[in-house]
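Participant: Here's my sequence, what's the structure:
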Amino acid sequence: MLNVKQLPPEFYALMEDLQAVDFALVDLTLYLDTHPNDYEAIRQFNQFAKQRGLLKKQIESQFGPLQQYGNSYSGYPWNWDDGPWPWQL
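Facilitator: Predicted structure coming up:
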């Protein structure tokens, strides 16, 4: 049986917000691949990219790193293995 670490409700709310922003960024990326001159879509993409950075920073400052290989800083002691993992949400 997996021992899944339980985190406070605000963690899950922030992760849901992050997933929504990530979805919008993927969708806008696909659109911009075929409409590279759509200024409004680029503006929206940049707004979501900024929002994603702020959410990532907030989540990581409270709950630890979201990504590995230098995309996120680690706390001390090494906290990359602190859960839950994305597939456990």
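
Participant: C-alpha from now on. contacts and neighbour counts both.
Facilitator: Fine.

Participant: dump the residue contacts of residue 7.
Facilitator: Under the criterion of Cα atoms under 8 Å, 6 or more residues apart in numbering, residue 7 has no neighbours.

Participant: three-state assignment of it?
Facilitator: coil (DSSP: H, G, I helix; E, B strand; the rest coil).

Participant: Against residue 21, how distant is the residue nearest to residue 38 when sequence neighbours are not counted?
Facilitator: Of all residues not flanking residue 38 in the chain, residue 32 sits nearest, at 7.3 Å (Cα to Cα, 6 or more residues apart in numbering). As for residue 32, its distance to residue 21 is 16 Å (criterion: Cα to Cα, to the nearest Å).

Participant: how about this one, so we can line them up?
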Amino acid sequence: MDSQQREMLRRLQALEFVLTDLNLYLDTHPDCQAALQDFARISEDLRQLKIAYEQRYGLLTVAGFGSGRSPWNWVETPWPWEIDG
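Facilitator: I've put the predicted structure just below:
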């Protein structure tokens, strides 16, 4: 795994974490416009990053994320335990 792939995976994890945190916040503050705007913006950032990652490195999930690639291409990428820290 090259450093750019590792960095993209870290960025994906960070965005997923932020969205989860915002989701929890919005559960108790559903009318907070700033949080709703942040959620929409980060959701789009995450969507774009997933597409970019899959186009470059392969599917993140069996169904993929809009890459148009065959769902069986995942076998061509490293397994999670093959990714160095």
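
Participant: Could you tell me the TM-score of the two chains?
Facilitator: The TM-score (TM-score structural alignment, normalised by the length of structure 2) is 0.82; 82 aligned residues with a Cα RMSD of 2.1 Å.

Participant: Who has more neighbours out of residue 32 and residue 21 of structure 1?
Facilitator: Between residue 32 of structure 1 and residue 21, counted using other Cα atoms under 10 Å, residue 21 has the larger neighbour count: 19 against 16.

Participant: Is there a neighbour count for the equivalent of residue 77 of structure 2 over in structure 1? I'd like the number.
Facilitator: Using TM-score structural alignment, the equivalent of residue 77 of structure 2 in structure 1 is residue 83. Per other Cα under 10 Å, the neighbour tally for residue 83 of structure 1 reads 18.

Participant: secondary structure class for the residue positioned nearest the centre of structure 1?
Facilitator: Taking Cα atoms, centre = their mean, the centroid of structure 1 lies closest to residue 18, which sits 4.5 Å from it. Reduced to three states with three-state DSSP, the structure at residue 18 of structure 1 is helix.

Participant: can you pull the contacts of it?
Facilitator: 52, 55, 56.
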